[in-house]
Each structure stands twice: as structure tokens, then as C-alpha cells.
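Novice: what would the 3D arrangement of this be:
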Amino acid sequence: MSQHLKNGQIFPDLKIPALGGGALSLPGDLAGSYGVILIYRGHWCPFCNEQMAAFANASDALSQAGIKVVAFSVDDEAATAEFVRKHRIPFKMGHSANVETVIGATGAYDMQVPTRGHFLETTGFVLAPDGTIVNAVYSSRAIGRLVPSDVIRLVAFMKSSVK
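Specialist: Reported below is the predicted structural model:
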């Protein structure tokens, strides 16, 4: 069984195919800023649609707070592209994540459903500018996930306590 990542650990190196080519390179793509990594179940999940729409709608506030966001799932590139278009997602998105690789690196939960295949359960991380984890949220089912307002408040608190 894979271990969950803990606060204070450096987020492990993870490469996920990026929408439009190349790869999300984590935690490197977030280096120098507070960052959010969102692992979502898939385009078909209503809770994921709500979460991703919320982060897309909060993108200006997140940017003003100095927070970068990336997200990925096991969805293929075509489904991810449609998901991005539907929600006007402005941040980097990954697709076609390998379930076993992500579980091995992060300890995320997974699920196998005949009608949906093998996918990752919702998992979220808030990283400090040096790539250390300041908050990890693991869900074993559809609910329980990061929301933009909490992330912004957490980062504001983290910044104020550093001074």
C-alpha cells in the first residue's frame, strides 16, 4: 500500500502528459510560487466539474494571491480539451495520467468502475514555493476536496506567519 504524503515533505517528481503537448513537471512547474495540484476523477464527475469550475472562476484571485494551479486526471487528451473549453480553465492541465504511477508517487486512492474504468479519486495538494507540502487532502470517494477560498486563506495565513 502506498503511503500518503505528509506536510513538510517535498512533493515527489511526477510527470503527466500536458494538454497541448509536453508534460506537467511537478513540483517544478510550480517552483517559486505557492501551488495547488488538483487530481480529479474525470470529466464525467459532477463534483469534479464543480471544483474545477470554482478554481477557473477564482483564477484572478488565486493569481493575485501568488498561487499557481495545475490539474490532471486519467481522462484522455480529447476529453480533457473539452473539459477545459467547457469550464474556461486557464491553468495548466494534464491528461492520461497513469493510475499506478500517481498512486505510487502520492498515495492517492483509486477506484475501478465498469462504466468508468480505472481512475484516481480526488486528491489535492497545496505546496510552498520550495515544493514542500503544506496541506494534503485525500478523498476515498467523490466528496472531500480543496476549494479556492480555503486555499487563498491558507496561503495568506502561511505568508503572514513567515514574516
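Novice: use CA for all of it now, contacts and neighbours both
Specialist: Will do.
Novice: can you tell me the distance between the two ends of stretch 81-101?
Specialist: Distance across stretch 81-101, first residue to last, is 22 Å (CA to CA, to the nearest Å).
Novice: give me the contacts around that stretch.
Specialist: Residues from elsewhere that reach stretch 81-101, judged by CA atoms under 8 Å, 6 or more residues apart in numbering: 16-19, 23-24, 43, 52-53, 56, 59, 68-77, 80, 110, 118-120.
Novice: tell me which entries of the residues you listed lie within helices.
Specialist: Among those, the residues falling in helices (DSSP state H) are Met52, Ala53, Ala56, Ser59, Glu77, Thr80.
Novice: what's the closest non-adjacent residue to the fourth one?
Specialist: Excluding its sequence neighbours, the residue lying closest to Ser59 (CA to CA, 6 or more residues apart in numbering) is Pro90, at 7.3 Å.
Novice: to check against the first, give me the structure of this:
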Amino acid sequence: MLYTNKLAADSPFPAISLPDLQGQQHVLGKTREGASWQLVIIYRGKHCPLCTKYLNQLEGYKSQLADIGVDIVAASGDSREQLQEHAEKLNVSFPLTYGLTEGQMKELGLYISVPRSEQETDHNFAEPGLFVINEKGTVQVVDIANNPFIRPDLEALVNGLSWIRNPENNYPIRGTAPY
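Specialist: Predicted structure coming up:
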């Protein structure tokens, strides 16, 4: 039986630094451009057409997320060369990072898959994960999937984050009751 350690809501988000194609390092969960929260998207890699579609759709919500103080960064275990090829199919302006290691995938509690063939990819890869990190550096929202078909609806996510970010709602981090 397979056991994994999932990153819990309200836990500190690990400091993972990854490069983008311009050579800039991005610390996942550390906001930029004046945002106080960050949406971290972990995607399978260039071999996944559903990831390409999801990332391109996410671009359409970037300004709404910026309006509520949420920055975006995406990461995969792909190599620099794989991201360069994938970037040709992507129309996004948020940072895309590469080189997420298996150890880092495990630290995030992600499901990891073995490629079905060399045509799929040349390395084990993370299945999708979505993390929203708040101003304290802790996990506010977490969604971890074991396949590419299950992902949060972006409109629902953005509307929910807008509601959470409204101070009048005083909405706590959910899922923190002890077992």
C-alpha cells in the first residue's frame, strides 16, 4: 500500500526555489509584485495537454487574482529544454518554473507518476497540485489530485478566493480540526 504525506492546511509552505527560463529564481509561496498571497500551480509537464489548457485558462483570471492580492506561479518537474518547448504552446504572463525534484514533490505531498513510455516524458512527474499561500506563508487552500482530470474550476476558485479575502467575511482556514 502506498502512503503519502500531504501538506496540511494551515501548515507552513516549504521554501522551494526554482528557476524560470530567464534564469530568475522563484521561491514558491513567496509573493511578488505587491501581492500578499500566492497561488502555486504544480502541473504535470509539457506532455500533458490538459495542463496546457488549464494554464492558458488561468491566464484569463490573472487580473482578477491580482485585484484581490493573489500572485501566480506554476512549476513542474520538466527540464529547462522541456519547458522551452512547452512555452511555445502556452500564452501566459505569470512565471513558469522548472526542475521540481521528486524530493520536493514528496515534500509538497503530491502524487507522483511513472511515465507510461519515453514518448510521454523521460522522468517521473508530479500529478496536479494547487496551493494558495497566505501572507503568513501558510497553506490557506490546498487541492491535490492523482490524475490530470480532476482540478479546481478556475471561476469557482477565483470567486471563492475573492470571498475569503474580503475581511468582512472573516473566513478561517478550513480543514484544520484535529483527527
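Novice: returning to that earlier point: widest-spaced pair of the ones in helices among the contacts of stretch 81-101 of structure 1?
Specialist: Greatest spatial distance in those: Ser59 and Glu77, 22.2 Å, computed using CA to CA.
Novice: in structure 2, which spans are strands?
Specialist: With DSSP state E as the criterion, structure 2 has strands at 16-19, 25-28, 37-42, 70-75, 96-97, 112-113, 125-126, 129-133, 139-144.
Novice: minimum distance to Ile150 of structure 2: which of these has it?
Specialist: So among the strands of structure 2, strand 139-144 is nearest, using CA to CA, at 8.9 Å.
Novice: circling back: what's the burial count for the residue nearest to Ser59 of structure 1?
Specialist: Per other CA atoms under 10 Å, the neighbour tally for Pro90 of structure 1 reads 15.
Novice: what do we get in structure 2 for it?
Specialist: Using TM-score structural alignment as the criterion, Pro90 of structure 1 maps onto Ser93 of structure 2.
Novice: and the aligned partner of Val74 of structure 1 in structure 2, what is it in contact with?
Specialist: Here Val74 of structure 1 is matched to Gly77 in structure 2, going by TM-score structural alignment. Contact analysis of Gly77 of structure 2 by CA under 8 Å, 6+ apart lists Arg44, Gly45, Tyr98, Gly99, Leu100, Thr101, Glu102, Asn124, Phe125, Ala126.
Novice: give me the number of neighbouring residues for the counterpart of the second one in structure 1.
Specialist: Think Gly45 of structure 2. Taking TM-score structural alignment for the superposition, Gly45 of structure 2 sits opposite Gly42 in structure 1. The number of residues packed near Gly42 of structure 1 is 24, by other CA under 10 Å.
Novice: now swap in Phe125 of structure 2 and tell me
Specialist: 23.
Novice: quick one, what contacts it?
Specialist: Neighbouring residues of Phe125 of structure 2 by CA under 8 Å, 6+ apart: Arg44, Gly45, Ser76, Gly77, Asp78, Glu102, Ile112, Ser113, Val114, Pro115.
Novice: for it, give its distance to Glu85 of structure 2.
Specialist: Relative to Glu85 of structure 2, Phe125 of structure 2 is positioned 17 Å away (CA to CA).
Novice: quick one on the thing from earlier: between the strands of structure 2, which one is closest to Lys6 of structure 2.
Specialist: strand 139-144 (8.4 Å).
Novice: which residues of structure 1 does the closest one align to?
Specialist: Per TM-score structural alignment, the counterpart of strand 139-144 of structure 2 in structure 1 is residues 133-138.
Novice: related to what we said a few turns ago, same check for the contacts of Phe125 of structure 2, but in structure 1.
Specialist: Contacts conserved in structure 1 for the contacts of Phe125 of structure 2, using both residues aligned by TM-score structural alignment, their matches' CA atoms under 8 Å: Arg44, Gly45, Ser76, Gly77, Glu102, Ile112, Ser113, Val114.
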